[in-house]
Each structure stands twice: as structure tokens, then as C-alpha cells.
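Asker: give the three-dimensional model of this entry:
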Amino acid sequence: MTTDNTATTGADEPSTPFRFFDARVLRVRRLSPSLTRVTFGGPGLDGFRSGGNDQSFSLFLPPPGRAVPDVPGRDGDGWFHAWRAQDPADRAIMRSYTIRAQRAGAGGHPEVDVDFALHGDVGPASRWAANSAPDDRVLLLGPAVEDNKSVGFRPPPDTDWVLLAADETAIPAVGGILDRLPPDLPALLWLEVPHEDDRHALPPLPAHAHAHWSTHGGDPARRGGLTRAVADAELPDGRGYAWLAGEAGGVRALRRHLVHERGLDRRRITFSGYWRLGASEEQLRQEALGG
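Answerer: Just a heads-up that it's a prediction; the model follows:
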């Protein structure tokens, strides 16, 4: 993404769909053994406009020993190269997340909920979320217009039913999708989480949605059950649309099954590898850049 933090085309129409927003932590609430909700707000979030569903954004956290994240050149198009050129000890930690919900808060300033999957002490974002507290400072690179390319869930108008498959990292996106799902559109869910109590991270399902849960207990050898579970299921007739998110290898395997064994048109599948077993987000970004 490139960004321009200053210009606008009119009173309500930003010239770019994404820009940087300063924010602070308002509240922290543990949802389940594996998920914590952090609510961000403050006047720096004015103009943030989530498109709902699986709206993604980039979160910048302070590096160790710093209280505020800094992204040099954030007001222009060269911020990414300037950020990468920084000493790793000084560079803000960048991670991709999904907006669980947005609403107007105190003083009319936006509040956004972000649900973090906790993986113990194995990553900087997980450590930050587990220890976050009110008034902690962060930086968001997110949408300034609701209809933006970082919303992936877009079923075609003729869709008769949807299939949602996700692991714990994509549970927040599933919640956002269910919030906006048309009441007459049936939804079949396959969800894989570490613990039984992680089911509580989702609110009660609407009447037209039916969920199948499985647990892996944090054991990599027990992951990957989504493809097996879907393979054993009977899918409805009609024109389906599938949204798949979570560990990259599992997502690809499920997409292959739906296309080659279930005959689902690949154009009716949205899939996203939120993470990859054995790889950090820094490694994945480096690979994407050809480094």
C-alpha cells in the first residue's frame, strides 16, 4: 500500500483509500484461552472507515524499549522503503490484522476492536497483545473509505449459500462476516481452534449459520482437520461461495479439494493464508518481495 496522509478530493472523499492513523489502547478483554480483544480509539482514528466483513489493515507496534512506533516518511509514498531501511532495533513491528468491529466512541471518535490470537511468547505481536494496557500507543495503516480492496469477502450476487472455513487466527474475520451476512443466506462454518473454550470468541450464531468445530490443542500434528471435515460433509445444491483463511498450507489444501473434488468454480472461492507453519511474518513478507 502507498499512502498520502494530507490531500483530499473533497469534504468527505479522501484522495487515497488507505492512510496512517495514530491510536491508543482503550480497553483489553480476554475472550477465550487463545484470543484477546484490544479496543483502539482516540482522535487520531478520525477518518478510519472499516468496510466490515474481513477488513484487514497493518498494525505497527513499538519496538522493544520504545513507547511509540515510528514510521519514517509516513506522509508520503516512500514510507515502506524508509521503514525497511531502519535498523531492526529501531523499526516498528508491522503485522496484518482484521478489524472485528468499528463504532463511534467517546466524543464521536471511532473505536475499533481487534482480536489477537495468543501464541504464548513466540512472537512480538502475541507478546504485545498479552501485555497490552490502556493508553499504549500504536499506529494503524488502514482504510479511509469503506469500499476498499482490503475487504476480501465478496460473494457474487447469485450466491445460494456460503462456506466459511478458518482457524483461530481468522475467527475475528468470521465474526465480522457473520455480522453483515444477509439473513436469508445460509452459511456453513468449519472452525479449528486450540481449545474448546475458544468457541466463546464468537457470539451466538444467527439462525441461518451452522458451525462445525474441531480442536487441535496447539499440537501442529493435529492441525489440518478442516479439509478432512469438509470432505466428509454434504454440501448444499445451488451456487456456493467459499471463504477460506488461516494457515497457508491448510487453506491451499482445502481450496484444491473444493475445486477438484467438489467442482466449485475457483472464481467463487476467496482464500487467504494468514500465516504459515514454521515461518514468521517477516519471512513471508521477504518472500513476497522476492528477497
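Asker: okay, CA-based contacts and neighbour counts for the rest of this
Answerer: Will do.
Asker: tell me how far Glu287 lies from Ala242.
Answerer: 27 Å (CA to CA, to the nearest Å).
Asker: His200 now?
Answerer: Distance, His200 to Ala242, using CA to CA: 23 Å.
Asker: what's the answer for Gly225, then?
Answerer: For Gly225, the distance to Ala242 equals 17 Å [CA to CA].
Asker: one more: Arg49?
Answerer: 25 Å.
Asker: one more: Asp198?
Answerer: Distance of Asp198 to Ala242, given as CA to CA: 23 Å.
Asker: quick one: which of those two has more around it?
Answerer: Ala242 (25 against 19; other CA atoms under 10 Å).
Asker: tell me which element that one is part of?
Answerer: Assigned by DSSP states H and E, Ala242 belongs to strand 240-247.
Asker: Leu140 too?
Answerer: Leu140 is part of strand 137-143, with elements assigned from DSSP H and E.
Asker: one more: Arg19?
Answerer: Counting by DSSP H and E, Arg19 is found in strand 18-32.
Asker: for comparison, sequence B:
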Amino acid sequence: MTTAVAAPFRFFALEVVRTRRLGPSLVRVTFAGPDLHAFRSDGRDQSLSLFLPHPGQSEPVVPLHLGDGWWQGWRELPDDVRAVMRSYTLRDLRADAEGHTTEIDVDFVLHGVAPGPGGAVAAGPASRWAARAAAGDRVLLLGPAVADNRAIRFRPPEGTDLVLLWADETAVPAATAVLGSLPAGTRARVWLEVPHAGDIQDPVTAADAEITWFVRGAGGEGSPMALDGIRAAELPAAGRPYAWIAGEAGCVKQVRRLLVGERGVDRRDVTFVGYWRRGSTEEQLREQGYS
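Answerer: Okay, here's the model as predicted:
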């Protein structure tokens, strides 16, 4: 699998301006920089690629001087030199009076950093970076310069009258961003799963949304806790529901199978994204076509 920089995407050189812990498993990092004036996004589940430095590096190493050949050049760098690349969701952005983006927020899951059962997954380089991120830390972001772009996957078809969302902690930032984008009166049923009670949030939304949180605790990995709730949910006999499912790839598959096979949601009206797969790195997922 290859990645190219092509319109509407470009690189943005950014710095951390502040961080805020959202719970045991989540930290929000706010970025800014002069390059952001060209950043555009319609939000929802906007995907971004972040390039992070290794410990001891002052900035991420990406051979941008190679132009279109940056990807191959980056791949050829030693593992302990080339920037760590990870996919994240735009949680929020702020703009000035002229509409130029001034700050963006990205929420990081602290796999293996948070205490308790949620730390069962070994901490990866992005979690370790986010746990110690501080103002002035430098990153590169590959993101959109056009608001409506192909890295936004949440796209309810015309005629949708019910939105169904399922997400684990890695997709909670995207799910809550989606909720914030829904217009008033939109009906939504939402199931969100997190490792700790302290990770539960109160999403801001104008939608008519029924949100159910599940706290996995010890021994809760492997199968979505929401399956029984989705199976028992009262869905209208008529109409056109649209489902968005994101998180651990195996769990996403189970939820999709239930919605399509048991609840009768048209498979064409289901967007499903494996943000991660238990036991696999993001590099392996990219090779498998999951990210």
C-alpha cells in the first residue's frame, strides 16, 4: 500500500500548544502553526496522518525535500530515525474571523499508559508520545486543504432517517465529532465502549440522540459489549437507517454482521472502519488494507 501527497491533501508543520487529560485513557492535544491557515475540513470523522518524532529527536524526520518521492524515502530510513506515522481523527478546529484555521484538536488513546485493565495493550510510540506531549513539541500532519475530501467517511445517504453509531475508545473522538455535526432533529442511537468509567464523556450534539456507554473493565476484550443492546434496540420497521461502525477490526466485523444480518440494515448503508486490530501494528494494518 502506498501513500501519495495529492490534492486535496498537504503537509502541515505544527507545534503542541496545550494538552488536556479527558480521562484515564484519553488525552486531547491542541496543535497550532502558521501552516494551518490552509487547513480545511468539514469535520465529522475526518482522518489525519500524524508524523511524530522518536525520543531524543526535536522534530519528526520525513524527507519532504524529495517531493513526490517522500514516501519511498521515508520508508527507506532506519526504523529508529524515520518519523512514527499514525492515523488519527480531527476532533475539532477553531478558525479566525476570516475562516482560516488557527488550532486543531486531536484526541489520543493512551494504550498501555492508562492504569488498570485498559492498559492491557502494550503502549505504542504514539501513546508514549502523547502521554508526555508538551507545549512546543513539533509534529508533521498530512491533512486536507479542501473541506469535503475523501478522508471523511461518515456520509449518510439521502433519505437517512436514523443514524446508528458504534465505537470503541479509539473511535470515540470520531463518534463524538460526528454527533456534534448532526443537525437538530436527527434521530441517532449510539453505543460507545471505553476501558474506564472515567473515560465517559458528555458529547455536545443538537441531534435527538440516545447514547449508551459501556465500560469494559477486566476481561471485556474480544467481543463488543453493545451486541445485546443493538440486538434489542427498537428500530423503526420502515425508513432508512445509516450505520457508522469504527474501532477494533474484529469487533467492527461483529457489529456489522449483526446490523446487516439480524437488524436488516442495508449493507450499502453501513460504513465500517477497522481503526486497529488486536495484536497488529498500524504498519501491519496498512499492509492488510485496514487503515
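Asker: now the angle from the strand holding Arg19 of structure 1 to strand 137-143?
Answerer: Strand 18-32 of structure 1 runs at 120 degrees relative to strand 137-143, counting by axes from the mean of the first three to the mean of the last three CA atoms, to 10 degrees.
Asker: specify, as a residue range, where strand 18-32 of structure 1 falls in structure 2.
Answerer: Strand 18-32 of structure 1 lines up with residues 9-23 of structure 2 when matched by TM-score structural alignment.
Asker: sec struct for the residue nearest the centre of structure 2, please.
Answerer: For structure 2, the residue nearest the mean C-alpha position is Thr89 (3.5 Å; CA atoms, centre = their mean). Look at Thr89 of structure 2: counting by DSSP: H, G, I helix; E, B strand; the rest coil, its state is strand.
Asker: in contact with it, which residues?
Answerer: The neighbours of Thr89 of structure 2, taking CA atoms under 8 Å, 6 or more residues apart in numbering as the test, are 45-48, 106-107, 173-174.
Asker: ok, 10 Å please
Answerer: 43-50, 105-108, 151-152, 170-175, 177 (CA atoms under 10 Å, 6 or more residues apart in numbering).
Asker: what does it align to in structure 1?
Answerer: Per TM-score structural alignment, the equivalent position to Thr89 of structure 2 in structure 1 is Thr98.
Asker: for the residue nearest to the centre of structure 2, give its distance to Gly220 of structure 2.
Answerer: Thr89 of structure 2 sits at a distance of 25 Å from Gly220 of structure 2 (criterion: CA to CA).
Asker: now the helices for structure 1?
Answerer: For structure 1, applying DSSP state H gives helices covering 79-85, 124-131, 171-180, 225-231, 248-256, 281-288.
Asker: with structure 2 overlaid, how far apart is the fifth one on average?
Answerer: By that I understand helix 248-256 of structure 1. After superposition onto structure 2, helix 248-256 of structure 1 sits on average 0.7 Å from its aligned residues (mean CA distance after the TM-score superposition for structure 1).
Asker: ok, the third one next?
Answerer: Its matched residues in structure 2 lie on average 1.0 Å from helix 171-180 of structure 1 after superposition (mean CA distance after the TM-score superposition for structure 1).
Asker: need the contact list for Thr169 of structure 1.
Answerer: 34-35, 97-98, 115-118, 192-193, 245-247, 273-275.
Asker: correction: Val25 of structure 1
Answerer: Contacts of Val25 of structure 1 (CA under 10 Å, 6+ apart): 38-42, 111-113, 132-138.
Asker: just among those residues, which is most surrounded?
Answerer: Counting neighbours by other CA under 10 Å, Phe40 leads the contacts of Val25 of structure 1 with 27 neighbours.
Asker: against Pro33 of structure 1, how distant is the closest residue in space to that one that isn't next to it in sequence?
Answerer: Excluding its sequence neighbours, the residue lying closest to Phe40 of structure 1 (CA to CA, 6 or more residues apart in numbering) is Val25, at 4.6 Å. Distance of Val25 of structure 1 to Pro33 of structure 1, computed by CA to CA: 21 Å.
Asker: Ser280 of structure 1 now?
Answerer: 22 Å.
Asker: higher neighbour count, the two?
Answerer: Neighbours around Ser280 of structure 1 and Pro33, counted as other CA under 10 Å, are more numerous at Pro33. The numbers are 16 against 13.
Asker: now that one, nearest residue through space, not along the chain?
Answerer: Residue nearest to Pro33 of structure 1 in three dimensions, not counting chain neighbours: Asp198, with 6.2 Å by CA to CA, 6+ apart.
Asker: could you measure from that neighbour over to Arg100 of structure 1?
Answerer: 16 Å.
Asker: quick one: residues contacting the nearest residue to Gly105 of structure 1 once chain neighbours are set aside.
Answerer: Leaving aside its chain neighbours, Gly105 of structure 1 sits nearest to Glu111 (5.4 Å; criterion: CA to CA, 6+ apart). Shown in contact with Glu111 of structure 1 (CA under 10 Å, 6+ apart): 23-26, 39-43, 45-46, 48, 101-105.
Asker: can you check Arg155 of structure 2 too?
Answerer: Neighbours of Arg155 of structure 2 in contact, by CA under 10 Å, 6+ apart: 44-45, 242-244, 269-271.
Asker: by neighbour count, which of those wins?
Answerer: Ala243 (29 neighbours).
Asker: quick one: map that one onto structure 1.
Answerer: By TM-score structural alignment, Ala243 of structure 2 lines up with Ala242.
Asker: just checking, that match touches Asp160?
Answerer: No: contact between Ala242 of structure 1 and Asp160 fails when scored by CA atoms under 10 Å: they sit 11.2 Å apart.
Asker: quick check: neighbours shared by these two?
Answerer: Ala187.
Asker: tally up the residues packed near Pro62 of structure 1, please.
Answerer: Counted by other CA under 10 Å, the residues lying close to Pro62 of structure 1 total 21.
Asker: equivalent analysis for the one 5 residues further on, please.
Answerer: Residue neighbour count, defined by other CA under 10 Å, stands at 12 for Ala67 of structure 1.
Asker: equivalent analysis for Ala237 of structure 2, please.
Answerer: Ala237 of structure 2: 8 neighbours (other CA under 10 Å).
Asker: quick one: contacts for the nearest residue to Gly238 of structure 1 once chain neighbours are set aside?
Answerer: Using CA to CA, 6+ apart and skipping the chain neighbours, the partner closest in space to Gly238 of structure 1 is Asp160 (5.8 Å). By CA under 10 Å, 6+ apart, the residues touching Asp160 of structure 1 are 184-187, 236-241.
Asker: now, of the residues you listed, which are buried?
Answerer: 186-187, 240-241 (16 or more other CA atoms under 10 Å).
Asker: sorry, back to before: need the contact list for the residue nearest to Pro33 of structure 1.
Answerer: Here Asp198 of structure 1 is in contact with 31-35, 168, 171, 192, 213, 215 (criterion: CA under 10 Å, 6+ apart).
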